[in-house]
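> Any chance you can model this:
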Amino acid sequence: MADEPTAKTSTALLVLGCPQVPVQTGIALYLINRLKKAGLTPVVAGNKAANTLLVVSDPDRHYVGEVIDLDRAVGLISDKKRDFDRCFVFVHNDAGVTYAATMGAISGAKLYALVYGEHFEEQAKKIDFPCTVIAAKAVHNPLPLKKAIDEVAPWAA
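So this is what the prediction gives:
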């Protein structure tokens, strides 16, 4: 039998910022679960606090797989050493908008901006680059953002 090409696994990058808003960790775990069920391989890129919260929340790694430093991920993508099929940037402040714009500029991934927090409408208005914006007022209760994500079903796109 001839060597058959192996099917490329679809990948998704989750870009986490400062975990100042409580829903970020829960929504990240939810999204990781949905992506895995859809056959995508999720990779988390965040700052030390965001990454640590995820790893501590899933100590047996049932959901969380590869976790890398956010600055390292940006470097790998900008140097064309790595890229992803989808990219989900968590946005609750100006830094999140900047990371989403950066990912849109350096990555070939289909880009999603998950906008949440007390001032989610203001942040969503700042996004003037191509991406799918998924926004909801979610600070402590993740259900409004979960509902908005479910309506878009980005794992099926």
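
> contacts, neighbours, all on C-alpha from now
Noted.

> what's the burial count for A73?
By the measure other C-alpha atoms under 10 Å, the count of residues near A73 is 21.

> what's the answer for A136, then?
Other residues near A136 number 23, with proximity taken as other C-alpha under 10 Å.

> Equivalent analysis for the one 4 residues further on, please.
Residues within reach of H140, counting by other C-alpha under 10 Å, total 13.

> Now do the same contact list for it.
V21, P22, V23 (C-alpha atoms under 8 Å, 6 or more residues apart in numbering).

> Try it again at 7 Å.
The neighbours of H140, taking C-alpha atoms under 7 Å, 6 or more residues apart in numbering as the test, are P22, V23.

> Then the one 3 residues further on?
Taking C-alpha under 7 Å, 6+ apart as the contact definition, L143 lies against nothing.

> From I68, how far out is it?
27 Å (C-alpha to C-alpha, to the nearest Å).

> next up, for comparison:
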Amino acid sequence: MKNKTLIINGSPRKNNNSSLVVREIEEFLKNLNKNYLVLKLNENKNIKEIINAFNNSSQLIWVVPEYNWSYPGVIKMLVEQIGVELLQEKFNIVISVSIGPSSRNALSSMANLLFSMNSITLTPGVEINNIRDCNPEYIQEHILPPIKNLFYFSRKVKE
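Coordinates of the predicted model:
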């Protein structure tokens, strides 16, 4: 397993709010000189490319919008297409995004999905609510510490 980070933008919409968070994560990873790749679930990708991205990643950062009190169906479809085996023993963090006051249901539903596949998921995850009112500083303040923890635990387990 390679030491690459895969950022998954779980929104099926073209101009989605999750991309605001993804851009901040990308900037953070660039500053740390981390090797990363972004997978946007709103773009048509070859399934072999997607499987390759998961195979070459040891850390997964899921940026998940809340849709109907859960995560979007495109994420469930992705898991079924790539197979549970590709998610096992990967280090995950879930960042849920909402335009409303809470995205906790998406966060807990996504974490439960990952737990059920023997995937290592840092809890409690991160909620970014009222995303349209958030500035980059707010997003960084809430997502960067858990992402640092993701790298810390990933590194410690390998030692």
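
> Tell me the gap between the longest helix seen in the first structure and the middle of its chain.
The residue-count maximum for a helix in the first structure (DSSP state H) belongs to helix 23-37. From the chain centre to the centre of helix 23-37 of the first structure is a distance of 9 Å (C-alpha atoms, centre = their mean, to the nearest Å).

> List the buried residues of it.
23-29, 31-36 (16 or more other C-alpha atoms under 10 Å).

> Please apply the same query to stretch 127-146 of the first structure.
Result for stretch 127-146 of the first structure [16+ other C-alpha under 10 Å]: buried residues 127, 131, 133-139, 142-143, 145-146.

> How about stretch 49-56 of the first structure?
Neighbour-count burial for stretch 49-56 of the first structure [16+ other C-alpha under 10 Å]: A50, N51, L54, V55.

> Adding secondary structure, write the residues you listed out as a markdown table.
As requested, the buried residues of stretch 49-56 of the first structure are arranged in a markdown table below (DSSP: H, G, I helix; E, B strand; the rest coil):
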| residue | secondary structure |
| --- | --- |
| A50 | helix |
| N51 | helix |
| L54 | helix |
| V55 | helix |
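
> and those, which two are the farthest apart?
A50 and V55 (8.9 Å; C-alpha to C-alpha).

> What are the boundaries of the strands in the second structure?
For the second structure, strands defined by DSSP state E occupy the ranges 4-9, 36-40, 57-65, 91-97, 120-121, 126-128.

> For the second structure, which helix extends over the most residues?
Under DSSP H, the second structure gives helix 136-158 as its longest helix.

> That one versus helix 18-31: what angle between them?
60 degrees (axes from the mean of the first three to the mean of the last three C-alpha atoms, to 10 degrees).

> Not counting its own residues, what contacts helix 136-158 of the second structure?
Residues from elsewhere that reach helix 136-158 of the second structure (C-alpha under 7 Å, 6+ apart): V21, E24, F91, I93, V126.
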